Every structure is written in C-alpha cells, then in structure tokens.
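Asks: Next input, structure requested:
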Amino acid sequence: MSVLATVKTVIDTEGTARHNLLPVLTSLRSKLGSLSPEILKNVSQIMDIPMAHVYGTATFYSFLETKPMGKNVIRLCRTISCDMHGKRDVLNALEDVLAVKNGETTTDGLFTLTETNCLGHCHEGPVMLVNDEVFSSLKPENIPAIIDEIRKKR
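Replies: Okay, here's the model as predicted:
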C-alpha cells in the first residue's frame, strides 16, 4: 500500500475532525515508522488542517517521530530524578555498547538512542523505555546484558 493510501485509510478510520489529528498521527507513526514531510503534508491536505498545526503537533510529542528510527527505540529518561540516580553513566554505557551518540541510530538499524521526558518511574531511576518495555533501576554495568537480550528477542 502506498503512503498516500495508508494516510487515507487511517483518516477514513479515525475521522477528519480536527480533534482526531493526534490519533491519526499516532496510528500513522505505528504503521509507517515515522512521520515524514510527505505524510504530514498528506494529513494536512486531507484533514484540511494547516500544515503548521500538523507539524507542530507531530514535533511536540516525543513519541511521534518525524525522522526514521531504528527497530528498537531506546528512550532514556532525562529528568532530574533519573539524573541524580546515575542517568549520565547509563547514557555513556548505552553510547559505548551501541556505538552511537544520543539521537542517533545504529548502522544496522536495530537501535535508536534518545533521551525523553519523564517516564513516570521516578522512584526507580534511572529508567529507559525500549519500545514498550520499561527497564528501571539501571546500572551502567548491566547495559551490555540488556542490549544483548534485546538483540536476541527482536
């Protein structure tokens, strides 16, 4: 199915009303992986919503990626609570194991590493979300085993 056909199908399912924009974008992100400029333009035209509003919504929410992401998206909490519990050391370990910097995707396309706002597990920091799985109370020395386990699963 083409990108335009997918956009039309999702909008037909969710509806063209302005309040359906977030569900439309969420569904498209799930189906297509990321929200390219082409996708956002199609949504804008079909839903008759200004492109600035569609783009603003897509870039406001961290889970609505506007650039291609790896198969496994690692979101490391960047809040003060996780930072105080060693988030920087965990980030360094992730960067070392994956051989990427924050915001980058591994050359094999398996992992994208990014920091995100609070994941709601402040009492268990540092915390990361890999796709839909939460990893809490992280220690730098545990990162290689966690990444190896994810590689085996996916």
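Asks: Could you use CA atoms for every contact and neighbour count after this?
Replies: Noted.
Asks: so after whichever strand or helix holds Ala52, what's the next helix or strand?
Replies: Element membership of Ala52 [criterion: DSSP states H and E] is helix 51-60. Next along the chain after helix 51-60, taking DSSP H and E as the criterion, comes strand 72-77.
Asks: At which residues are the strands of the protein located?
Replies: For the chain, the strands defined by DSSP state E occupy 72-77, 111-116, 128-130, 133-135.
Asks: Out of the ones you listed, which gets nearest to Thr6?
Replies: strand 72-77 (22.6 Å; CA to CA).
Asks: Nearest residue to Lys26 in space, please, no chain neighbours.
Replies: Heads up, residue 26 is Thr, not Lys. Leu64 (6.6 Å; CA to CA, 6 or more residues apart in numbering).
Asks: Just confirm the one you found contacts Ser27, I think it does.
Replies: No. Taking CA atoms under 8 Å as the definition, Leu64 is not a contact partner of Ser27, at 9.7 Å.
Asks: contact partners of stretch 93-103?
Replies: Applying CA atoms under 8 Å, 6 or more residues apart in numbering, the contact partners of stretch 93-103 are Leu91, Thr106, Phe111, Thr112, Leu113, Thr114, Glu115, Pro140, Glu141, Ile143, Pro144, Ile147.
Asks: Try it again at 10 Å.
Replies: Applying CA atoms under 10 Å, 6 or more residues apart in numbering, the contact partners of stretch 93-103 are 69, 74-76, 87-92, 104-107, 110-115, 139-148.
Asks: any idea how far the residue lying closest to Asn72 once chain neighbours are set aside lies from Met51?
Replies: Ranked by CA to CA, 6+ apart and with sequence neighbours excluded, the top spatial neighbour of Asn72 is Phe111, at 4.7 Å. To Met51, Phe111 is 30 Å away according to CA to CA, to the nearest Å.
Asks: more crowded one of those two?
Replies: A direct count of neighbours by other CA atoms under 10 Å for Phe111 and Met51 places Phe111 higher, at 22 against 16.
Asks: Next, the structure of the following sequence, for comparison with the previous one:
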Amino acid sequence: MSERVFLQLGTRPVPYPDDVLARLDADAIDIIARYSSSEAPNPAMARSALLPLLHLVQSHDGYVSATGIEFCAIKLGLTGAEVTAVSTFYSMYRREPTGDYLVGVCTNTLCAVMGGDAIMDALREHLDPSDETVTLTHLECNAACDYAPVVMVNWEFFDNQTPESARTLVDALRSGSEVTPTRGVSLCTFKETERILAGFPDERLGAVEAGGTPGAPTLAGLRVAQRDGMRAPSVHTPTDSGSAPLGSEEANARESTKEKPAPAPTESVPPEKGH
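Replies: Model prediction:
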C-alpha cells in the first residue's frame, strides 16, 4: 500500500493574540457599519468594507498576511480566495513585510525620462535589501507628472528628486530624523499610515487643515493659454443620439465612411512582423 503524503498549499494562518483580535474586531465593526445599516443589514453592501479592512490588517501586520486574509474573510462572509484576489489586485496592499517607511520610486514614462530610473538604481545600490526601516519599491504613476521625477514615502510626495536627494532622504529616514514631504506634514510610519487609510482619524497636527495652492509647474499650461489668448472649444448641444449636431455635408461624409474597413498599414505604420 502506498503511503499517503500530506501536501500543504500556502501558509496556514496563525491566529491573532486575544488582545490584538479584540482591538481589530472593534475596529472592524466600526468600518463595516459605514457600509451596512444595523436596521437593515445588507451583506452585499458590507462587502464594500473589504478595502478598508485590508488597510486595517496592514496597520497591524505591515502587509496583508494569511492571518489578515482569514480575518477579513470571516468578518465579511467571504472566502479566502475572494479576499486574496482583491488584495493581490491593488498595489497598495503589500504581499511581504514592509518597513516603517515604504519608499516608492515612480518609473513610469515621464518620471523615467526625467531621471526616475537613475534614482531607482541609486537607491538599490545604497540600501540593504534586509533593511527593516526602509522598503524600496517601484511605483506606478501617482499623477504628479508636473513634478517629475517623484518619490513617495508612505504615499506622501517628494517632488523633483535626484539620485543624491533620494539617498539623503532615505538616510534621514533610517536615522530617525523628522522628515517632511514636499506637500503635507511630517511623515508617520507605514502602519500608522495604513490605519489612516482604513478610515480612522489622522491625528497629526495640521494634517487635515484646508489650504495650499497649486505650484508653478501645475499652472504652466494655464499661463501659456492665457498669454496666447487660447480658449476652450465651444460646446455643442447634443442630439438625441448623444453626438453633436452636424451640417448636412459633414453628416453625409460620416454616414458614407461608417461602414468602411480600417485603412491598411502604410509606410508610416508598418505591419506586424510575419504579416
């Protein structure tokens, strides 16, 4: 008779200690209540609480652990696979333990052209991968292209960076010095940031005060438009079909080309290889 072999897939969740579980339970009740009325509970609506719940478990574990996945699944009546599918889809949910400061370098097109790749290379050489204070990662575009190249620390912006300024930044983080982003108040740790993203109050002095104005790079296009007398095109009243009204000639031209096939590749648009 062949011997049975037990094969364990994945990591078996280790239960949270009782005191941690009690605290997370209380916070989870608060979060879920935002999405489902106690008078008329709606499980489908309550599932919307999954995103902040994932931030909540990250605020304790520093990443989305197997235990955190199980916690979220139990709270929302989901399977572990459903929670895992969501947590691995969004890049803000970490799959590995993260240091006190998550340093992200944007290497999308504009930041890369302006020096983002050089910054990433410099920090890779400068940082020890086993550093428990700073975790380095790539970032997708965070809509700060007017200040490229951009580095983010715990989702706070550090604009117009260079390899040297980025090295100085991570050295300050590792030394425990107070570090203030280009926009915003002093940084808090990754776990503290995650609790704020879960929807709990940001207690930092000045963190939620209104104010601030757009910088010169953001307004550059507007100033050029004003200088050159540029104006937005006039808005046409849409027809019942949702398209702007057309003159008879333009309408006829559109109708005659509607059914035509797409043009064949030309010298300026080479065909795919093998075709």
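Asks: before we move on, the earlier item: aligned to the residue nearest to Asn72 of the first structure, what sits in the second structure?
Replies: The alignment partner of Phe111 of the first structure in the second structure, by TM-score structural alignment, is Val134.
Asks: Settle this for me: its match is touching Val153, isn't it.
Replies: Yes. Counting by CA atoms under 10 Å, Val134 of the second structure does reach Val153; the two are 9.4 Å apart.
Asks: Any chance you could list residues touching both of the two?
Replies: Residues touching both Val134 of the second structure and Val153 (CA under 10 Å, 6+ apart) are Asp100, Tyr101, Leu102, Val103, Val170, Leu173, Phe190.
Asks: Contacts only, for the residue minimising distance to the centre of the first structure.
Replies: For the first structure, Phe63 is the residue whose C-alpha lies nearest the centre (CA atoms, centre = their mean; 4.3 Å). By CA under 10 Å, 6+ apart, the contact list for Phe63 of the first structure reads Thr26, Arg29, Ser30, Ser34, Val73, Arg75, Thr116.
Asks: Give the burial count for Ile80 of the first structure, as a bare number.
Replies: 14.
Asks: Quick one: map it onto the second structure.
Replies: Per TM-score structural alignment, Ile80 of the first structure is aligned with Thr109.
Asks: Now Lys41 of the first structure. Nearest residue, chain neighbours left out?
Replies: Closest to Lys41 of the first structure by CA to CA, 6+ apart is Met51, at 6.5 Å.
Asks: Show me what the helix of greatest length in the second structure is packed up against.
Replies: Counting residues, the longest helix in the second structure under DSSP state H turns out to be helix 18-33. Here helix 18-33 of the second structure touches helix 43-46, helix 50-61, helix 66-76, going by 3 or more CA pairs under 10 Å, 6 or more residues apart in numbering; DSSP states H and E.
Asks: swap the cut-off to 8 Å and go again
Replies: helix 50-61 (3 or more CA pairs under 8 Å, 6 or more residues apart in numbering; DSSP states H and E).
Asks: contacting residues around the alignment partner in the first structure of Leu54 of the second structure?
Replies: Using TM-score structural alignment as the criterion, Leu54 of the second structure maps onto Leu25 of the first structure. By CA under 8 Å, 6+ apart, Leu25 of the first structure lies in contact with Leu35, Ala58, Leu64.
Asks: redo that, cut-off 10 Å
Replies: Neighbouring residues of Leu25 of the first structure by CA under 10 Å, 6+ apart: 7, 10-11, 31, 34-35, 39-40, 43, 54, 57-58, 64-65.
Asks: From those, list just the buried residues.
Replies: Among these, those scoring as buried are Val7, Val10, Ile11, Ser34, Leu35, Ile39, Leu40, Val43, Val54, Ala58, Leu64, Glu65 (criterion: 16 or more other CA atoms under 10 Å).
Asks: Show me which pair in those residues is furthest apart.
Replies: Longest span within these, CA to CA: Ile11 and Glu65, 18.5 Å.
Asks: So Pro97 of the second structure sits against Asp131, correct?
Replies: No. Look at Pro97 of the second structure against Asp131 with CA under 10 Å: they stay out of range, at 11.2 Å.
Asks: where's the residue lying farthest from the centre of the first structure relative to Leu129 of the first structure, distance?
Replies: Computed with CA atoms, centre = their mean, the residue of the first structure farthest from its C-alpha average is Asp48, at 26.3 Å. Separation of Asp48 of the first structure from Leu129 of the first structure (CA to CA): 34 Å.
Asks: Could you report the separation of the counterpart of Lys67 of the first structure in the second structure from Thr88 of the second structure?
Replies: For Lys67 of the first structure, the aligned position in the second structure is Glu96, judged by TM-score structural alignment. With distances taken as CA to CA, Glu96 of the second structure is found 11 Å from Thr88 of the second structure.
Asks: Please apply the same query to Trp155 of the second structure.
Replies: From Trp155 of the second structure to Thr88 of the second structure the distance is 18 Å (CA to CA).
Asks: Looking at those two now, which is surrounded by more residues?
Replies: Each of Trp155 of the second structure and Thr88 has its neighbours counted (other CA under 10 Å); Trp155 has more, 18 against 13.
Asks: Isn't the more buried one up against Gly104?
Replies: Yes. Using CA under 10 Å, Trp155 of the second structure makes contact with Gly104 at a distance of 8.0 Å.
Asks: Quick check: neighbours shared by these two?
Replies: Leu139.
Asks: before we move on, back to that, are any of the contacts of stretch 93-103 of the first structure buried, and which?
Replies: For these, a burial check counting by 16+ other CA under 10 Å picks out 69, 74-76, 87-92, 104-106, 110-115, 139, 143, 147.
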